[in-house]
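build me a structure from this.
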Amino acid sequence: MTTGSYEVRVARSEADREACFGVRHEVFVVEQRVPKDLEYDTYDEVAVHVLAVGDDGTAHGTGRLLHGEAATAKVDGDLTIGSLGRLAVTRGARGLGVGAALVRGIEDVARELGLAAVDLHAQTHALRFYERLGYVAYGEEFPDAGIAHRAMRRVL
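Next comes the predicted model:
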């Protein structure tokens, strides 16, 4: 992806979902060496998957939103919360705004679902990225798949 031109959309077809899983495999399983059995879970069946596709049809990024019973943090006080996860951008598309566009697309879906906030578990190297998008870290650092993470939230 060199033009910076891409579309962010909800993955509605089986081909879109496979493209999402392909990006996740490339980023998490291959690059970060997350075991395949940890990367894919039963939540993939109920999540809303979002996909970033370039003008040429190539998938450049993905993320998912869990809500309702599937969300890890459903309600906190008066907030109904969704969980953003599995955000991944291919190496060639990094630094082009794809990740930020995916986060905003997932937040749009969250608003459409009536959610008041979005939580996520950020790899610690990505904290500044999420902070620039309005997320605030809370709680202690914790390991997930052998990678340090922090919980973060953004009220919509």
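
when you work out contacts or count neighbours from here on, use the C-alpha atoms and nothing else.
Fine.

report how many residues lie close to D144.
Summarising burial for D144: neighbours were counted as other Cα atoms under 10 Å, giving 14.

what sits against it?
Applying Cα atoms under 8 Å, 6 or more residues apart in numbering, one finds that D144 lies in contact with no residue.

again with G134
Counting by Cα under 8 Å, 6+ apart, the residues that G134 touches are R154.

secondary structure class for it?
The three-state label given to G134 by DSSP: H, G, I helix; E, B strand; the rest coil is coil.

name the helices or strands packed onto the lengthiest helix in the chain?
Taking DSSP state H as the criterion, the chain has its longest helix at helix 98-112. Judged by 3 or more Cα pairs under 8 Å, 6 or more residues apart in numbering; DSSP states H and E, the packing partners of helix 98-112 are strand 6-10, strand 48-54, strand 59-66, strand 79-89, strand 117-123.

what lies in contact with the shortest one?
Counting by Cα under 8 Å, 6+ apart, strand 6-10 makes contact with 48-55, 98, 101-102, 105, all of which sit outside it.

another one to check against the first:
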Amino acid sequence: MNSIHVRVADWQKDNAELRRIREAVFIAEQSVPPELEWDADDADAVHFLAYEGDFPIGTARLLPDGHIGRVSVLKDWRGLKVGDALMQATILEAEKRGLKQQMLSAQVHATPFYERLGFKIVSDEFLEAGIPHVDMVRVS
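Here you go, the predicted model:
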């Protein structure tokens, strides 16, 4: 396996790759309706792409208020620390921007992953796109 690396992506230039990954994970695998997946926040977000070699395999986004979202890794690359690399890059960028608090809505099954990164559950369980979620917060 090539090494995994993450870079800040450009929503316009990297749109096809960002969409390909999110459509595969959220729309095809998890049955999230397209109208819920794509929103106006994408234009203002800082986007990230994770690569194995030259091939994009994961994505995440950071909103100006410190919300992290759309963390997604293609199925064949799960369990290989791609999510860790994406989250570390996203948290670092948030801190560089002075965002001392990062927030996210996590799918309940993924809460142990986010807890390892310092996030704490701050809400009761709720449904988003028919999937159980909780809100989580991390303070730098």
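
still on that earlier bit, which of the contacts of strand 6-10 of the first structure tops the neighbour count?
Taking other Cα under 10 Å to define a neighbour, the member of the contacts of strand 6-10 of the first structure with the most is L51, carrying 32 neighbours.

the second structure: which residue goes with G139 of the first structure?
The equivalent of G139 of the first structure in the second structure is S123 (alignment by TM-score structural alignment).

that's a helix at its match, yeah?
No - with the criterion set as three-state DSSP, the secondary structure at S123 of the second structure is coil rather than a helix.

ok, and the closest non-adjacent residue to it?
Counting by Cα to Cα, 6 or more residues apart in numbering, S123 of the second structure lies nearest to D135, which is 5.3 Å off, once chain neighbours are set aside.

what lines up with that neighbour in the first structure?
D135 of the second structure maps onto A151 in the first structure, by TM-score structural alignment.

okay but its match is in contact with G139, surely?
Yes - applying Cα atoms under 8 Å as the test, A151 of the first structure and G139 come out as touching, 6.4 Å apart.

who's more crowded, these two?
Here A151 of the first structure and G139 are compared on neighbour count by other Cα under 10 Å; more neighbours surround A151, at 19 against 8.

where's that one, which helix or strand?
Secondary structure from DSSP states H and E places A151 of the first structure in strand 147-155.

for that strand, give me the average deviation versus the second structure.
Its aligned residues in the second structure lie a mean 0.5 Å from strand 147-155 of the first structure after superposition (mean Cα distance after the TM-score superposition for the first structure).

what does V50 of the first structure correspond to in the second structure?
Counting by TM-score structural alignment, V50 of the first structure lines up with F48 in the second structure.

what sits against that match?
F48 of the second structure is in contact with 6-9, 59-61, 86, 89-90, counting by Cα under 8 Å, 6+ apart.

again, only using 6 Å
By Cα atoms under 6 Å, 6 or more residues apart in numbering, F48 of the second structure lies in contact with 7-9, 59-60.

between the residues you listed, which sits nearest D42 of the second structure?
Distance ranking of the contacts of F48 of the second structure against D42 of the second structure, using Cα to Cα, places A60 first at 10.6 Å.

how close does the residue nearest the centre of the second structure sit to D84 of the second structure?
Compute the mean C-alpha point of the second structure, and by Cα atoms, centre = their mean the closest residue is V71, 1.8 Å away. Using Cα to Cα, to the nearest Å, one gets 10 Å for the distance from V71 of the second structure to D84 of the second structure.

cool, Q102 of the second structure as well?
As for Q102 of the second structure, its distance to D84 of the second structure is 15 Å (criterion: Cα to Cα).

okay, those two: which has more neighbours?
Counting neighbours by other Cα under 10 Å for Q102 of the second structure and for D84 shows that Q102 has the greater number, 21 against 15.
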